[in-house]
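Student: Give me the fold of what follows.
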Amino acid sequence: MVQDLANSALVREEETLQPLAEQWSGTVTKLEMISNELNTNYQKTVVEPMKKFSTIMPSTQTAVKKREQSLQEYSRYLAKVEKYREKERTGPNVVKLDAARKALLWAKDDFETQNSVLTGELPRFYERRIDYVQPCFQALIKSQVKYYTDAHNFYTDLSRQLSGEKDDQPSDVYNQRIQQKLAEIRALSITLDD
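Tutor: Sure, this is the predicted structure:
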């Protein structure tokens, strides 16, 4: 839009509009640059760290599933041992009971090992995720503050340039000029007084 305005016939014909259009175009260019910088900072501070963090989640979920499978296996062997205890004590049943007890001990050790690792590591993992994510969002917030501060300053400067206000001109003098211009506009026969 700014480029269309800067290249329009009206701006080229009217000498006073050309510098204003160029100032506006320059401000828009600056805003595009800081907008690109904000997008780059967003990629670096949020997107890339979250991608790295998300690679950890599948291995954590796999460990939890493996623990659940180990618990199911332990429960299954426990049920087998109980089943063989209730049966009559014959030779084959005693052999099956001993085999089930050995499998139960193995399944119990496997489950307890996995359970102790997860119960120790998962709370630390969940506590540290905040330590990992918080600096990312702090950096993003700082980038946004810088972006919006710069954008505000650019628009303020552009507003002063377009209105002809000088930095050393007091705001009450500027307001008087505005009121004077509005009075001149009201004096025209094409406007209505309120």
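Student: Please make it C-alpha for all contacts and neighbour counts, starting now.
Tutor: Will do.
Student: Let me see the contact set for the most centrally placed residue in the chain.
Tutor: Among the residues of the chain, the one closest to the centroid is residue 46, at 5.2 Å (CA atoms, centre = their mean). Applying CA atoms under 8 Å, 6 or more residues apart in numbering to residue 46 gives the contacts 136-137, 140.
Student: between those residues, which is closest to residue 1?
Tutor: For these, the minimum distance to residue 1 (CA to CA) is 29.5 Å, reached by residue 140.
Student: Enumerate every residue touching that closest one.
Tutor: Shown in contact with residue 140 (CA under 8 Å, 6+ apart): 41-42, 45-46.
Student: From those, list the buried ones, please.
Tutor: 41-42, 45-46 (16 or more other CA atoms under 10 Å).
Student: Please render these as a markdown table that adds secondary structure and distance to residue 177 to the earlier fields.
Tutor: Output for the buried ones among the contacts of residue 140, formatted as a markdown table (DSSP: H, G, I helix; E, B strand; the rest coil; distance: CA to CA, whole Å):
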| residue | secondary structure | distance to residue 177 |
| --- | --- | --- |
| 41 | helix | 42 |
| 42 | helix | 43 |
| 45 | helix | 46 |
| 46 | helix | 47 |
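Student: Break down the protein into its helices, ranges please.
Tutor: All helices of the chain, identified by DSSP state H, fall at 2-6, 9-13, 17-42, 48-86, 91-163, 171-187.
Student: Most tightly packed of those helices?
Tutor: helix 17-42 (a mean of 16; mean count of other CA atoms under 10 Å).
Student: That helix vs helix 48-86, what angle?
Tutor: Angle of helix 17-42 versus helix 48-86, following axes from the mean of the first three to the mean of the last three CA atoms, to 10 degrees, is 30 degrees.
Student: to compare against the first, here's another:
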Amino acid sequence: MSFWNSTKKTVSKAGSGLRGGIVGGSGGALASSDPEFNEQEQRYRNLERRAMRLLQETKDYRGSIAGMTTAQRALATNLTAFLLDVQRPQDYQAAYRQAATNIDQTSQVQFDEVYVHTVLEPMAQYCGYLPEFNKAIKKRKALHDDLEKARKTLAKEQGKAAEDPMGVERAEQDVQYAESAYNALNAALIREIPKLINSRVYVVDPCFEAFVKSQLQFFKDSLQQMDSVTRFVPSQDGSGASDDDRILNERVVGVMNQVRGLRICSFNM
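Tutor: Here you go, the predicted model:
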């Protein structure tokens, strides 16, 4: 089994139980104070903001890798075209162009497939639960408004109980129903939000591990592709590295001085 396939299988196992661990019924009608819910909602909002930012950054990173390999390949192609009539550097131009093409068409494609499966999709799946919690929080507010409305109606009916005794009974039933619905959802949110927050560990940990491994594999593959170009580059043994850089800089300065010495360039000086 290749590295890429084994990495995808590992992350798939890690995230398989996420849905069952978070999404469930609303449970019994347990009363809950607003301060307790407010605390959990604040924790949820912090999680939501950070999770969506992390998801966007995972998308941006994927795009940056693809953009980098595409730009590298384009640079290699245009470098060859720029020096098409120069005989001496054609060998290393061809080697670099081939290496850049292999990185863009093979190494990057393999990295992208694993990255999407082990990093981007699990994060997107996790963030996909957030709209459901937002709907539940919005519904809780609506149920709270219904409860307040039912209580006001009951107070009015109690004020005219002598005229319509059955009206008070109906209003009391409406209040009981509204309280039951509100308390059930309120308790469910207080119970489920911490589960959602805690479950992020079981998503991020395997994703981050897969991200590091796939990143290392991508750069390793890219380095292997670039090895075909290194034989055209003067070796540096450490002690002579500064001398090589100095010689290269002197050559560049010499060439630029020759360019500045051209008659057409002197017109702009």
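Student: Of the contacts of residue 140 of the first structure, which are still contacts in the second structure?
Tutor: Compared against the second structure with both residues aligned by TM-score structural alignment, their matches' CA atoms under 8 Å, the contacts of residue 140 of the first structure retain 42, 45-46.
Student: Please name the nearest non-neighbouring residue to residue 100 of the first structure.
Tutor: Leaving aside its chain neighbours, residue 100 of the first structure sits nearest to residue 81 (5.6 Å; criterion: CA to CA, 6 or more residues apart in numbering).
Student: what residues are up against the aligned partner of the one you found in the second structure?
Tutor: Under the alignment (TM-score structural alignment), residue 81 of the first structure pairs with residue 154 in the second structure. With contact taken as CA under 8 Å, 6+ apart, residue 154 of the second structure is in contact with 168, 171-172, 175.
Student: And residue 154 of the second structure, how close does it get to residue 230 of the second structure?
Tutor: To residue 230 of the second structure, residue 154 of the second structure is 85 Å away according to CA to CA, to the nearest Å.
Student: quick one on the thing from earlier: adding distance to residue 151 of the first structure, write the kept ones among the contacts of residue 140 of the first structure out as a markdown table.
Tutor: As requested, these are arranged in a markdown table below (distance: CA to CA, whole Å):
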| residue | distance to residue 151 of the first structure |
| --- | --- |
| 42 | 17 |
| 45 | 21 |
| 46 | 22 |
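Student: Residue 5 of the first structure: which of these is nearest?
Tutor: Within those, proximity to residue 5 of the first structure (CA to CA) peaks at residue 42, which comes in at 31.5 Å.
Student: Can you tell me the closest non-neighbouring residue to the closest one?
Tutor: Residue 42 of the first structure's closest residue in space is residue 140 (CA to CA, 6+ apart), at 6.2 Å.
Student: now for that neighbour: what does it line up with in the second structure?
Tutor: Match for residue 140 of the first structure (TM-score structural alignment): residue 211.
Student: What separation do you get for residue 56 of the first structure and residue 62 of the first structure?
Tutor: 10 Å.
Student: can you check residue 165 of the first structure too?
Tutor: According to CA to CA, residue 165 of the first structure stands 65 Å off from residue 62 of the first structure.
Student: With residue 22 of the first structure instead?
Tutor: Per CA to CA, residue 22 of the first structure is found 59 Å from residue 62 of the first structure.
Student: How about residue 45 of the first structure?
Tutor: Going from residue 45 of the first structure to residue 62 of the first structure by CA to CA gives 28 Å.
Student: Redo the buried ones among the contacts of residue 140 of the first structure as CSV? Include distance to residue 5 of the first structure.
Tutor: Shown next, in CSV, are these (distance: CA to CA, whole Å):
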residue, distance to residue 5 of the first structure
41, 31
42, 32
45, 36
46, 37
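Student: Can you tell me which of these is nearest residue 67 of the first structure?
Tutor: Using CA to CA, residue 46 is the member of these that lies nearest residue 67 of the first structure, at 31.7 Å.
Student: Can you tell me what the closest one aligns to in the second structure?
Tutor: Match for residue 46 of the first structure (TM-score structural alignment): residue 119.
Student: Roughly how far does that match sit from residue 82 of the second structure?
Tutor: In terms of CA to CA, residue 119 of the second structure sits 39 Å off from residue 82 of the second structure.
Student: Same question for residue 151 of the second structure.
Tutor: Using CA to CA, residue 151 of the second structure is found at 81 Å from residue 82 of the second structure.
Student: Residue 159 of the second structure now?
Tutor: When residue 159 of the second structure is compared with residue 82 of the second structure (using CA to CA), they lie 92 Å apart.
Student: now residue 250 of the second structure
Tutor: Using CA to CA, residue 250 of the second structure is found at 22 Å from residue 82 of the second structure.
Student: likewise residue 142 of the second structure?
Tutor: Relative to residue 82 of the second structure, and taking CA to CA, residue 142 of the second structure is found at 67 Å.
Student: again with residue 55 of the second structure
Tutor: To residue 82 of the second structure, residue 55 of the second structure is 40 Å away according to CA to CA.
Student: ok, the two, which is more surrounded?
Tutor: residue 55 (18 against 10; other CA atoms under 10 Å).
Student: Alignment lookup: the more buried one to the first structure.
Tutor: Per TM-score structural alignment, there is no equivalent position to residue 55 of the second structure in the first structure.
Student: Name the SS class of residue 55 of the second structure, please.
Tutor: State at residue 55 of the second structure, reduced to three classes by DSSP: H, G, I helix; E, B strand; the rest coil: helix.
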